[in-house]
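**Q** Need coordinates for the following:
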Amino acid sequence: MSDTPHIPAQFTAETLSEALPYIQRYDRQTVVIKYGGHAMVDEALSEAFARDVVLLKHLGVNPVIVHGGGPQIASLLDRLSIKSEFRDGLRVTDDATMEVVEMVLSGPINKSIVRAINKAGGKAVGLSGSDADMMRVKRATRTTRDPDSHVEQVIDLGYVGEPEAVDVAVLKLLTNYDHDFIPVIAPVGVDANGKRYNVNADTAAGAIASALKATRLLLLTDVAGVLDGKKELIRELQADDVPALVRDGVASGGMIPKLETAASAVKNGVGGAVILDGRAKHALLMELFTEHGAGTIVL
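**A** As a prediction, the model looks like this:
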């Protein structure tokens, strides 16, 4: 056997050694991860995500997963010939759509993520925001200004909810180191009358991160992060920068709830919120355990 270490092995060892300060930083800290987009539907990426989540747990991090499911919901709605539309990045949800949303989110999507994490060696538990009355919501309201009359009009989003209160007792119980479970949460909440509501997954993740006072909120998406007018990555933002980005059109569509969620979370006690590219393999590890991180961090 040669006395010279094998180069790939040495590189791996050096990488692990360089990650030590970051591993220490997140030891026994809670990280809420919004999982969605391409990372969920690409088999190789979903397997890598599951392994990375299990690795986080073994490194002393408390990962809490909140997942979306837009493409899968859209696919079933199409098959059932149910029309659906988006306004300001939020799916307008009527009774028929809500039936599909809950069925898909709390059913096959949630359980497929649970199975993947368990297969990778973790102990995942599938939940809905309805379980243990975790996510109490109110009906979401949005307004838009008519371009001709300049009169503000209320947008009816149907059964779309905004988190009003989050009870994290069951999450604290599950993530306690005596149990070591990894919660996987479908973003369906209930109002005071027990009526179910569709909650944007980014918004749900932000509310849960705020309630847990998480060290980090990681929002996986299908772009590199927040891009400026020249389509270049903005690496760092302050929460107070967000309204101007939305007003000026730099952020639009689905990026609006992500940025609003990130800004709200850091103002409510989350250490930092990061919008990062879920299409990049090991995006979670790059963000948490390397010097420069990945994506756009809102502080």
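**Q** C-alpha only now, for contacts and for neighbours.
**A** Noted.
**Q** any idea how far residue 231 is from residue 223?
**A** Residue 231 is 11 Å from residue 223, where distance means Cα to Cα, to the nearest Å.
**Q** actually residue 43, not the one I typed
**A** According to Cα to Cα, residue 43 and residue 223 sit 18 Å apart.
**Q** Here is the second sequence; please produce its structure so I can put it next to the first one:
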Amino acid sequence: MNDETKTPAHYAASTLSEALPFIQRYDRQTVVIKYGGHAMVDEALSEAFARDVVLLKHLGVNPVIVHGGGPQIASLLERLGIKSEFRDGLRVTDDATMEVVEMVLSGPINKSIVRAINKAGGKAVGLSGSDADLMKVRRASRTKKDPDSQVEQLIDLGFVGEPERVDVSVLKLLTDYDYDFIPVIAPVGFDGEGKRYNVNADTAAGAIASALGASRLLLLTDVAGVLDKDKQLIREIRADDLDGLIADGTVSGGMIPKLETATNAVKNGVGGAVILDGRAKHALLMELFTEHGAGTIVL
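**A** As a prediction, this is how the structure comes out:
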């Protein structure tokens, strides 16, 4: 039978057959997915993402989702008339802002993802980093060098946290095959005094993936992956190469913290971290179940 006589059913069967080795590779493996960007706000992409996550579960994968929500938070802050303060380009999270952050992340965003997955046939459960001692954090701080004195100055970002300890016992219970739940996690953590903090979703996903010993960390973003100086996709990066890529200008801007998260996760036991284009439909399936993947993998 030549290609001209093949039906759509033949192509579908062929694709499934070719995917078999990759399905076997990820059987009973945990994959942590950072969900954000355009994929979250585009209705068609959101529905496709939910279906793909349910498919992963049925194929034997344990998906764990950590989501962001920056645009939705900014929108509600504007509607409520709460002005954001920025220090050295970074948003300061004060009490009023933190109230909105937790409301949006743990409320409508988290539950909309849960509903979409359940509608697609899965069993999703919404959590935040505050539930079951999942994510204990420390107050984050940044420094910048004063241009005149060259002295490092501390930048107080308010209630912005960095993961200090991750207890994944509740995630292991939920993803056990006796229950088959899909955790959906809002990146809100707490410190030793019980104060709540906003955590960058990439950072939270990396910390959770490391604590779970995940086979893969998938960071959905709004670009195809890491591009070289000729704007061509770099398929693979070794963790030790990051400093050189930053130094020669290949990696810059917002891609730097994403790659830092990816390399830290790999160095802490994650099998591989992938930066991939969340705007591409079925990006998760292409990355996990095809030979060349769909983004840039850090190993």
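**Q** Quickly find the element holding the residue positioned nearest the centre of the first structure.
**A** Among the residues of the first structure, residue 34 comes closest to the average C-alpha position under Cα atoms, centre = their mean, at 1.3 Å. Element membership for residue 34 of the first structure (DSSP states H and E) is strand 30-35.
**Q** ok, residue 231 and residue 223 of the first structure, which is more surrounded?
**A** Using other Cα atoms under 10 Å as the criterion, residue 231 of the first structure and residue 223 rank with residue 223 on top: 18 against 9.
**Q** How is that one classified with respect to secondary structure?
**A** Following DSSP: H, G, I helix; E, B strand; the rest coil, we place residue 223 of the first structure in the coil state.
**Q** From residue 288 of the first structure, how far off is it?
**A** Remark: distance between residue 223 of the first structure and residue 288 of the first structure (Cα to Cα) = 18 Å.
**Q** quick one: the strands in the stretch 101-250 of the first structure?
**A** For the stretch 101-250 of the first structure, the strands defined by DSSP state E, counting those that start in this stretch occupy 124-128, 135-139, 142-145, 152-155, 161-166, 182-186, 188-190, 196-198, 216-221, 236-237.
**Q** ok and the first one relative to strand 135-139, angle-wise?
**A** Going back to what we said before, that points to strand 124-128 of the first structure. Relative orientation of strand 124-128 of the first structure versus strand 135-139 (axes from the mean of the first three to the mean of the last three Cα atoms, to 10 degrees): 30 degrees.
**Q** Which other helices and strands does strand 124-128 of the first structure contact?
**A** helix 110-119, strand 182-186 (3 or more Cα pairs under 8 Å, 6 or more residues apart in numbering; DSSP states H and E).
**Q** what's the mean deviation for that strand versus the second structure?
**A** Overlaying the second structure shows strand 124-128 of the first structure at a mean distance of 0.2 Å from the equivalent residues (mean Cα distance after the TM-score superposition for the first structure).
**Q** Spatially nearest residue to residue 209 of the first structure, not counting backbone neighbours?
**A** residue 32 (5.7 Å; Cα to Cα, 6 or more residues apart in numbering).
**Q** hang on, isn't the one you found packed against residue 213?
**A** No - shown here, residue 32 of the first structure and residue 213 do not form a contact pair, counting by Cα atoms under 8 Å, at 9.7 Å.
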